[in-house]
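*Asks:* quick one: sequence plus predicted model below, questions after.
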Amino acid sequence: MEYLLFECLVAAHIVTGVTGAIAFWVPVVGKKGGEKHRRWGRVFTKAMLITGSLAVCMSVFTLVHPMETHPHLVGRFDADFIRGIFGWMMLHMGVLTINLAWYGWLAVKNGRRRERNREWRNLLLQPLVILAALNCALQGWLIDMPLMMGISVVGVATGLTNLWFLYKPNPGPMDWLKEHLKALVGGGISVYTAFMAFGSVRIIPELALNPVMWAIPLTTGIGIILYHWRKIDAQTRARAAQIRTATA
C-alpha cells in the first residue's frame, strides 16, 4: 500500500514538474511584461507550488518507509542512506521550491510595495527553508554525504537573502524585479535538478549522486539570473540618464 501511494505521488509530481519545466522557458526567453509572460508565469508558479508540496509528501513517505517506497534500491543502498538522499534532501528541495515560487510570485505581484511581501506565509517560509537546509547538512554529515551538505548552502542562502530584501533599509527601485527573477529562475533550477538528479535514480541510480547532475542546472540558472540582472541594471541606468537629461 505504501508503495502504491508513493507511486501515485511520484506520477503527480512528474506531471506538475514537467508542466513547470516547460512553462519556465516562456517568461525566461520571451518578451518581458506582456500577457504571455504573465500567463505562463502563473502556470509555472502554480506548477512549482504543487510540485514542491508533492516532493514534501514523497520525502515524508520515504522517511517513514524507506525500503518500501524504493524497492528498486534494495541491495544497493541501506535505509539510512535512502532516508538521507530521498527523504531529508528531498524535503529540503521541496520546501526550497515552495519558498522560491511563493516569494517570486509576491515580489512581482506587489512590486515596490515591499511591505505587502511581509505576509505570514512568506515570513514563515524563510526560517523553514533555513531549518530544512541545516537539517539536510546535518543528515548529510551523519551519513558522510558531502552532496547533501553542499546543496544545503542554497537553502540557507535563499532564506537569508530573502529576509535581507524584505527588511533592508533602502531597497533600489528595481530590486523587486531582481528578486522576482532570482526566485523564479531558482525554482526552475530546482525542478531541473530534480529531473536530472532524483529522476535519474530510476534509470541509473549512481547518477543521482553525481555532482555534475546537480551542477548543470545550477550553473545554467545562475548564468540566466546574472544575465538578466545586468539587463535590469542597464535599463535602470538608461532611465536615470533620460530623467537627468530631461530635467537639465
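*Replies:* Received it, and whenever you're ready, just let me know what you need. Computed from a predicted model, the values in this text were never measured in an experiment.
*Asks:* rest of the way, CA atoms for contacts and neighbours
*Replies:* Will do.
*Asks:* secondary structure element for residue 13?
*Replies:* Assessed by DSSP states H and E, residue 13 sits inside helix 2-23.
*Asks:* then residue 125?
*Replies:* For residue 125, the host element (DSSP H and E) is helix 120-142.
*Asks:* just to revisit the earlier point, counting contacts, what elements does the helix holding residue 13 pack onto?
*Replies:* When contacts are defined as 3 or more Cα pairs under 8 Å, 6 or more residues apart in numbering; DSSP states H and E, helix 2-23 packs onto helix 35-64, helix 66-69, helix 175-193.
*Asks:* quick one: list the elements packing against the biggest helix by length in the chain.
*Replies:* Of all the segments of type helix in the chain, defined by DSSP state H, the longest one is helix 211-247. If you count contacts as 3+ Cα pairs under 8 Å, 6+ apart, helix 211-247 packs onto helix 175-193.
*Asks:* thinking again about what came up before, which of the helices and strands packed on helix 2-23 is buried the deepest?
*Replies:* Neighbour counts (mean count of other Cα atoms under 10 Å) averaged over each of those peak at helix 175-193, with a mean of 24.
*Asks:* ok, second structure coming up, stack it against the first:
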Amino acid sequence: MLESVFHVLRILHIIGGFVALFVFWIPIITKKGGKLHYLFGWIYVYGMILVAISAFYMGVYRIFFDSNTTNEEVSFSWFLLFISILSSASAYYGLRVLRFKTRKQVHTHMLDLFFSLLLLLSGIGISIYGFTQSFVLLSWFPLVGIALGLTQLIYWLKIPTKKMHWWFEHFSGMLACCISTITAFTVFGAPRLLNVESVSIILWFLPTIIITPLIIGLGIYYTKKFNKPKGINL
C-alpha cells in the first residue's frame, strides 16, 4: 500500500514540478498585482503544494519504510525532505505576508511562527547530518533555510518600519521557493532527463548563487524606491 502511494505521488511530484518550473518566471516579469501575475502566481503555488506534499511523503517512505534504500538514497531522501520544508515554508510565508500587510504590531500567529521555526531548525539539523555524512550538498545548501527561517522570524517578531515591507517579504519568499524548485530539478530531474549518472556540485548550487543576489538586489532597489524622500524620482 505504502509503495503504491509512493509511485502515484512520484508521478504527481513530476507533474507538479514541471508545472512550477515552467510558470515560475511569469509572475516575476509580469505586472505586479495584475491578472497574469495573480493567475500564474497561484498556478505556481498549487504546483509547489503538490511538489512539497509528494516530496515529504517520498522522503519519509525512503528513509523509514523502504528496506532496499541505499545509504546514498537515504541522504538524497533527507535532501528531499528539506526541499519540501523549504519550498512550502517559503511559499506559505510569501502568501501570509500579504495577508498581514497592514499590521502595525508584532505578529505572533502560531502557525506562521511554526513554519519559519521549522525551516530554521530543519536547516540546522540537515546541515549537521550532511557534515556527519561528508555530503557537500546536505552540508551547505541548508544554510539557505537557516538564513531564511531566521529572517522570517525576525520579520514576524518586529514591528514593521519600512514602507511596503510586505512587498519585499512577498517576493523574497517566492524567489526563495524558486530556489528550491530549480535546485530540485538540477539534483533530481535533469540527470534523469539527460540520462547522466552525476551532475557537477556547482550546478546544484547554481540556483542559489544566481537567485540569492537577485533577492538582495531587488530588496535594495525597492527599499530605495518605496522609502525615497518626497520629490525625488528614481
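*Replies:* Happy to help now that I have it. The structure presented is a predicted model; accordingly, all values stated were derived computationally and were not measured.
*Asks:* tell me which other helices or strands the helix holding residue 125 of structure 1 touches.
*Replies:* With 3+ Cα pairs under 8 Å, 6+ apart as the test, helix 120-142 of structure 1 has helix 89-110, helix 146-167 packed against it.
*Asks:* those into CSV, with extra columns for distance to residue 138 of structure 1 and mean neighbour count?
*Replies:* Formatted as CSV, those follow (distance: least, Cα to Cα, whole Å; neighbours: other Cα atoms under 10 Å):
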stretch, distance to residue 138 of structure 1, mean neighbour count
helix 89-110, 10, 25
helix 146-167, 7, 18
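*Asks:* make TSV from these and add distance to residue 227 of structure 1 to it.
*Replies:* Output for those, formatted as TSV (distance: least, Cα to Cα, whole Å):
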stretch	distance to residue 227 of structure 1
helix 89-110	18
helix 146-167	19
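*Asks:* wait, which of those is closest to residue 183 of structure 1?
*Replies:* Of all those, it is helix 89-110 that lies closest to residue 183 of structure 1, at 4.8 Å by Cα to Cα.
*Asks:* where in structure 2 does that closest one fall?
*Replies:* The aligned range for helix 89-110 of structure 1 in structure 2 is 79-100, by TM-score structural alignment.
*Asks:* for the helices and strands packed on helix 120-142 of structure 1, which one sits closest to residue 216 of structure 1?
*Replies:* Distances from residue 216 of structure 1 to each of these were compared using Cα to Cα; the minimum, 13.2 Å, belongs to helix 146-167.
*Asks:* give me the contacts around the closest one.
*Replies:* 85, 89, 92, 96, 103, 114-115, 117-118, 123, 125-127, 129-134, 136-141, 171, 179, 209, 211 (Cα atoms under 8 Å, 6 or more residues apart in numbering).
*Asks:* if any of those residues are buried, give me the PyMOL selection for them.
*Replies:* This is how PyMOL selects the buried members of the contacts of helix 146-167 of structure 1, with burial counted by 16 or more other Cα atoms under 10 Å:
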select buried, resi 85+89+92+96+103+114+117+123+125+126+127+129+130+131+132+133+134+136+137+138+139+140+179+209
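*Asks:* could you report the neighbour count for residue 226 of structure 2?
*Replies:* Residue 226 of structure 2 has 14 neighbours, counted by other Cα atoms under 10 Å.
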